[in-house]
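Novice: dropping the sequence and predicted coords here.
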Amino acid sequence: MNAPRLAAVLWDMDGTLVDTEPYWMAAETPLIESFGGTWSHEQALGLVGLGLDDSARILQGAGVRMTTDAIVDHLTDEVMRQLADTGVPFRPGARELLAGLRAAGIKTGLVTMSMRRMAQTVVDLIDFDAFDVVVAGDDVTRPKPFPDPYLQACEALGVTPDETVAIEDSPNGLRSAIASGASVIGVPLMVSLTGVGAHALWETLDGRSADDVVAFHAAHRSRLRAAHSNQEVAR
């Protein structure tokens, strides 16, 4: 059986496509302090890759006396305000790789736990037609680390997970993508991804091309096919 060819690349947004994690941290700290609490950098790192509802509940535990929805709306508004002031802070190489994938005719999807209105703001600020589909945090019933967001993106694109590559920067994001059946590249930023299970760890996207992603997908799927064949022989 031939290995499936790469049909789509699915991107996480915060920390993977764009370096917005400092924006979220800059929104969290004053909110907590306004209720008399304190917030450390280590605590902020614990929210990286979490769904916003889960993050809001943690902030409530840190003393924020607001509803979950109100916290999510407040943080989203603050990050969107910062984006409006600074533009899209692409991670090194991300814009170039995304544009290269589009030029190669490979479908692309954005799979983020941020609210759709924020995801759409980022997409609208990109100066080319970047994505075929956007799946946001308020589009899914179960957030990352469940596989649902990636499975939903695959369904919307008309592809199967084994035809996709996912690019992620957080442990929860990796777990979601891996559970979906995609081939997964981890590109660490704020937190270590060692031992989470990414099929490849790239230090940066800078200098990476669509050909690199295609080659990674083919190699990973070939390894899986070989491992399956060996298991069949062992039986």
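Specialist: Sure thing, it's come through.
Novice: going forward, measure contacts between C-alpha atoms and count neighbours the same way
Specialist: Will do.
Novice: okay, now residue 21: neighbour count?
Specialist: Other residues within reach of residue 21 by the criterion other C-alpha atoms under 10 Å amount to 21.
Novice: I misspoke; the intended subject was residue 86.
Specialist: Using other C-alpha under 10 Å, residue 86 is surrounded by 9 other residues.
Novice: quick one: it from residue 122, how far?
Specialist: Relative to residue 122, residue 86 is positioned 11 Å away (C-alpha to C-alpha, to the nearest Å).
Novice: which elements pack onto the helix or strand hosting residue 165?
Specialist: Using DSSP states H and E, residue 165 falls within strand 164-168. With contacts defined as 3 or more C-alpha pairs under 8 Å, 6 or more residues apart in numbering; DSSP states H and E, the secondary structure elements packing on strand 164-168 are strand 8-11, strand 183-186, helix 210-234.
Novice: comparison target, given below:
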Amino acid sequence: MEIPQIPEKFFQYAEDIKATMKDTVRFKLKAAKDLKIWQSKVGGIPYLPIEEKYPCNNNGIPLQFLLQINFSETPCLPGFPENGILEFYIDANDEFMGLNFDNPTQQNGFRVLYFNSVDEDESKLNTDIEAIVSHVNFNGPISEGLQFSLDFSLEKQYITGYDYRFSKIIPAVEDNFDMIDEYNDAFPHRGHRLGGYPYFTQTDPREDAPNFHDHELLLQLDSDYFDNNDAVLWGDAGVGAFFIKPDDLIKCDFSNVIYNWDCC
């Protein structure tokens, strides 16, 4: 893994920037067909044991399956599971795609599921999901019928200029938007990732919520394009993200996850 180089303009903050370094797993999308139910994917058919009900909102309307991560296929990431499947769903029938501004951890308009063991016997899996999701109003970020496999890579990442803690690392950026832009140009922040630091098109939802300051990035799913067509599109080219307490992540407890998306 290459370590990002710090531009000369930020040398005086180099030690503080280096102290924020985290491992992150980036992933790229590749259009795919005939993926196994248990494979990592964006869109398509999720992994669900036959006894597991497909997730719905409080009105009984099926949520849209976003993606799943099979940790046996990813590089090892500190604090994350080494096995099992983690899945993300949102309410594509809702104009805000399931986002609850007042309580972003309430899993009505979204759902995060984790299965700590993976059964590859399809007779024990729910394969009749297409009939369920045919009732989904596809206003979500993934267009109907699209499916992508995931290509993972382990990288190092410094804090992004969008993280609410950034101005404490580099106080000089306060209201200095040119300097923030230069920093963000120097270090990668867009794209899809597990762990690491997020970016936003608006503001960090944790900034004005002290009870969320102990949540770190779990997963970021960015807007993306394939063959000049939308593959994933959050509103006007925005980004979606989920956050979790590190202690909850170690325990594989995904009941208190923050869901957020924003766009320009």
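Specialist: Thanks, I have it. Because the structure is a prediction, the values reported are computed rather than measured.
Novice: what TM-score do we get after superposing?
Specialist: Comparison of the two superposed chains (TM-score structural alignment, normalised by the length of the first structure) gives a TM-score of 0.27, and 122 aligned residues with a C-alpha RMSD of 6.6 Å.
Novice: before we move on, back to that, next, the angle helix 210-234 makes with the strand holding residue 165 of the first structure.
Specialist: Interaxial angle of strand 164-168 of the first structure relative to helix 210-234 (axes from the mean of the first three to the mean of the last three C-alpha atoms, to 10 degrees): 110 degrees.
Novice: what sits against the residue nearest to residue 260 of the second structure when sequence neighbours are not counted?
Specialist: Taking C-alpha to C-alpha, 6 or more residues apart in numbering as the measure, residue 260 of the second structure lies nearest to residue 241, with 5.4 Å between them; neighbours along the chain are not counted. For residue 241 of the second structure, the contacting residues are 198, 217, 218, 219, 220, 221, 259, 260, 261, by C-alpha atoms under 8 Å, 6 or more residues apart in numbering.
Novice: can you pull out the helices in the first structure?
Specialist: Per DSSP state H, the first structure carries helices over the ranges 21-34, 41-45, 52-61, 68-86, 94-103, 116-125, 148-157, 171-180, 210-234.
Novice: in TSV, list the ones you listed along with distance to residue 164 of the first structure.
Specialist: Conversion of those to TSV gives the following (distance: least, C-alpha to C-alpha, whole Å):
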stretch	distance to residue 164 of the first structure
helix 21-34	25
helix 41-45	28
helix 52-61	25
helix 68-86	29
helix 94-103	12
helix 116-125	21
helix 148-157	8
helix 171-180	10
helix 210-234	8
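Novice: could you identify which of those is most buried?
Specialist: Using mean count of other C-alpha atoms under 10 Å, the stretch among the helices of the first structure with the largest mean neighbour count is helix 171-180, at a mean of 24.
Novice: by contact count, what packs against that one?
Specialist: Judged by 3+ C-alpha pairs under 8 Å, 6+ apart, the packing partners of helix 171-180 of the first structure are helix 148-157, strand 183-186.
Novice: JSON lines for these, including distance to residue 118 of the first structure?
Specialist: Compiled in JSON lines, these are given as follows (distance: least, C-alpha to C-alpha, whole Å):
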{"stretch": "helix 148-157", "distance to residue 118 of the first structure": "16"}
{"stretch": "strand 183-186", "distance to residue 118 of the first structure": "23"}
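Novice: of all those, which one is nearest residue 171 of the first structure?
Specialist: Within those, the stretch nearest residue 171 of the first structure is strand 183-186; the backing value is 8.8 Å (C-alpha to C-alpha).
Novice: that's a strand at the residue nearest to residue 260 of the second structure, yeah?
Specialist: Yes - counting by DSSP: H, G, I helix; E, B strand; the rest coil, residue 241 of the second structure is part of a strand.
Novice: and it, how far from residue 220 of the second structure?
Specialist: According to C-alpha to C-alpha, residue 241 of the second structure stands 4 Å off from residue 220 of the second structure.
Novice: same deal with residue 147 of the second structure?
Specialist: Applying C-alpha to C-alpha, one obtains 18 Å for the distance of residue 147 of the second structure from residue 220 of the second structure.
Novice: again, but for residue 17 of the second structure
Specialist: 21 Å.
Novice: between these two, point out the one with more neighbours.
Specialist: In this view residue 17 of the second structure and residue 220 are compared by other C-alpha under 10 Å, and residue 220 has more residues nearby, 25 against 18.
Novice: the more buried one against residue 259, yeah?
Specialist: No - taking C-alpha atoms under 8 Å as the contact criterion, residue 220 of the second structure and residue 259 are not neighbours in contact, 10.1 Å apart.
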